[in-house]
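Enquirer: Build me a structure from this.
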Amino acid sequence: MQAGYFNAAWHDIKNSPGWFGKLLVLGLVSLVPIFGWIVVAGYLYGWARDIAWGVHAPLPAHVFGNEDGRLYSRGFFVLVISFVCSLIPWAVELVGSILTGGSFGIWSGWGYHSGFLSFPLGLASGLVGMVFFALSIAAYLFTAFFTWVGSMRMSIYGRLSAGFQFGKIWSMLRHDFVGMLRILGMAVLMAIATTVVVTILIVVVVFLCVAIGFAVTGGNLNINSSRFDAAIVGMVFGVGGVAIVLSLLAGFASMVVAVFFTAMIARALGYWTQQFNVPAWRGQDDPMPFELAGAAGGPGGGGQPPYQQPPMR
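Expert: This is a model prediction of the structure:
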């Protein structure tokens, strides 16, 4: 287990030439529905794959460079893995809702599911609801783990099927579950920080709009004042226009923060995967080096050659 995944990831990002400009470009690209995040995921998980191979390289110079020819397929596969895995906690919540006759849930990447509403079977229904609520939390956590590790395996082998080898993924998680918990903990802290930043941006936008409204209406926001025409123009075009511009800027800034958040997690996952001696991996169905060492008391041999050679920069 390697310590300091996020510290290493942060140093790799900030030491990349023009890193902030790249994040701005990725943030702008992410505004394009679906396609944008295909590009972002393909770009960042390709970079994560590099460090998993032990290749220390800065952020790729061009967002659309597609040096290895897998930028778009890799990004699309990451989205597919994320979507399929997200169905598991959703199914748990659905079963719980059916059994309790109510609804329950927690905050997830897909939205907020409301709290307990009704329990027609009384206390028993409430206990069942609590059990399924706990199961939902566990499902969301393990969904994140399987999504992350599955995306790394897919990025290394270049095949979607490698991202759904749950037995292999579980074997890797068991080998260093503490390290994955550390990444999750830092991801949660970053999510909290991201929420604070977005909230501050919203407050700033509202404050600036109100301040402009006071300025153009003589300081009282009263559209019935003697400056009726000026007030109407100020409130509708001035304040409204500025609100739109500031809202767009705040939205763009929040997307840049989300991209940075994703970059940190992906690079940290690359460092976590590095411990599994990726250059020694063979076919996606073959045992991994640590499995061979555990079975035979030492490194094993035979099998197929690695599916994909280390990326060249």
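Enquirer: going forward, measure contacts between C-alpha atoms and count neighbours the same way
Expert: Will do.
Enquirer: Okay, buried residues for the helix or strand containing residue 134 please.
Expert: Residue 134 belongs to helix 123-157 when elements are defined using DSSP states H and E. The neighbour-count check on helix 123-157 (16 or more other C-alpha atoms under 10 Å) flags 125-126, 128-130, 132-133, 135-137, 139-140, 142-157 as buried.
Enquirer: Residue 44 looks like it's in a helix, true?
Expert: Yes - using DSSP: H, G, I helix; E, B strand; the rest coil, the assignment for residue 44 is a helix.
Enquirer: Quick check: closest non-adjacent residue to it.
Expert: Leaving out its chain neighbours, the residue that sits closest to residue 44 by C-alpha to C-alpha, 6 or more residues apart in numbering is residue 263, at 5.9 Å.
Enquirer: Tell me where this protein has strands.
Expert: Applying DSSP state E to the chain gives strands spanning 107-108, 111-112.
Enquirer: now what about the first one, what contacts it?
Expert: Looking back up the chat, that one is strand 107-108. With C-alpha atoms under 8 Å, 6 or more residues apart in numbering as the test, strand 107-108 has contacts from 113, 140.
Enquirer: Let's see this one next, to set against the first:
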Amino acid sequence: MQETKYLSHVWAQLTEDKGWITTILMLSVCMLLPVVGWIWIIGYETEWALLIAQGIEGPPERKNIDIVRCFRSGCHTVAATLSWCVILGSFLYLVLRMVSDASFSPNIDALGIINSLFHFWAVFVILSARSSIFMPVLAVVSLYVNFMVIASLRAAICRNPAAGYQAGHILGMIGRDLNGYLNISGMTMIAMFIGNIVFIALSQVAAAMILLSLGISNMVFRIFLFLMFCLPVAIVYTLISLIDYAMVGLWMRQFNEAGSAHPHL
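Expert: From the prediction side, this is the model:
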């Protein structure tokens, strides 16, 4: 599928529903719910990507959403990619140790590995000031993230987390259409770069808001300031993640992975 225009194809499907912005906002609000919300969002994205992989065209479901099914799919995805996430987190942690100095991070220890799993964008904020290493790291992360997305979709297709750890099978798929995989990963890299810029810009605004809130005792206002920062970030990253999953699903269509899966799909 080297000739496929992945981004334009997926974007056309997403925006086919005039209420697609509502869908993004709904997912963004869910992203503000730790753990449970994240798992459900991953499951929602996975289910749409599976439909695309099956050749079913159309926007993601907005009204008749099977909440339980999405959460179950998200659990499969988390189980199928947890070890891969540990590897990614360890890599980012090592990069963080290489580029950080004592004045910036005096107390980094082994717990940083766990922290980087959930806040690896913070690593990119640090790297952004060191362009010589930032772009190579971003390229590696983009390639690896899409590897994990393939693993998560395979686990969802087979309804078995173990399918996500069949590295040989996944690498075989990539080898059969390396150009398509690199195409998607390149777009993922650009999206992450843009997301990083948004994150940095909003971080500066958040810092100003924090200074402003120090002299304000109203808790409701503080919560408002917190949401003013978190919600825009959630919207950007939700859109990036949703489109990335869909593009990988479109890429996997050529291998008929979903077509040979359990008929319950």
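Enquirer: Any idea what the TM-score comes out to?
Expert: Taking TM-score structural alignment, normalised by the length of the second structure as the basis, the two superposed chains have a TM-score of 0.74; 238 aligned residues with a C-alpha RMSD of 3.6 Å.
Enquirer: residue boundaries of the helices in the second structure?
Expert: 6-14, 20-31, 36-53, 67-99, 111-118, 121-127, 131-158, 167-176, 178-213, 219-252 (DSSP state H).
Enquirer: Nearest to residue 260 of the second structure, out of those?
Expert: helix 131-158 (8.8 Å; C-alpha to C-alpha).
Enquirer: Output the contacting helices and strands for that closest one.
Expert: For helix 131-158 of the second structure, the packing partners by 3 or more C-alpha pairs under 8 Å, 6 or more residues apart in numbering; DSSP states H and E come out as helix 36-53, helix 67-99, helix 121-127, helix 167-176, helix 178-213, helix 219-252.
Enquirer: Which position in the first structure pairs with residue 242 of the second structure?
Expert: Using TM-score structural alignment, the partner of residue 242 of the second structure in the first structure is residue 263.
Enquirer: what about its match, how many residues close to it?
Expert: As a burial measure, residue 263 of the first structure scores 24 neighbours (other C-alpha atoms under 10 Å).
Enquirer: again with residue 3 of the second structure
Expert: 7.
Enquirer: do you know how far it is from residue 151 of the second structure?
Expert: 23 Å (C-alpha to C-alpha, to the nearest Å).
Enquirer: quick revisit: so the match of residue 242 of the second structure touches residue 42, yeah?
Expert: No - with contact defined as C-alpha atoms under 8 Å, residue 263 of the first structure does not count as touching residue 42 (11.1 Å).
Enquirer: Next up, the contacts around residue 76 of the first structure.
Expert: 38, 41, 42.
Enquirer: who are the neighbours in contact with the second one?
Expert: Right, residue 41 of the first structure. Contact partners of residue 41 of the first structure, counting by C-alpha under 8 Å, 6+ apart, are 74, 75, 76, 78, 79.
Enquirer: Among those, which one sits closest to residue 177 of the first structure?
Expert: residue 78 (21.5 Å).
Enquirer: Nearest spatial neighbour of the closest one, chain-adjacent residues omitted?
Expert: Closest to residue 78 of the first structure by C-alpha to C-alpha, 6+ apart is residue 151, at 5.6 Å.
Enquirer: And for residue 168 of the second structure, the neighbour number?
Expert: Counted with other C-alpha under 10 Å, residue 168 of the second structure comes out at 9.
Enquirer: so what's it up against?
Expert: Applying C-alpha under 8 Å, 6+ apart, no residues contact residue 168 of the second structure.
Enquirer: How far off centre is stretch 267-287 of the first structure?
Expert: 21 Å (C-alpha atoms, centre = their mean, to the nearest Å).
Enquirer: How about that stretch, which residues are buried there?
Expert: 267-274, 276, 278-279, 281-282, 284, 287.
Enquirer: what's the answer for stretch 204-211 of the second structure, then?
Expert: 206, 209.
Enquirer: What lies in contact with stretch 13-23 of the second structure?
Expert: 57, 58, 59, 60, 62.
Enquirer: Which two of those have the greatest separation?
Expert: Maximum distance among these (C-alpha to C-alpha): 14.7 Å, for 57 and 62.
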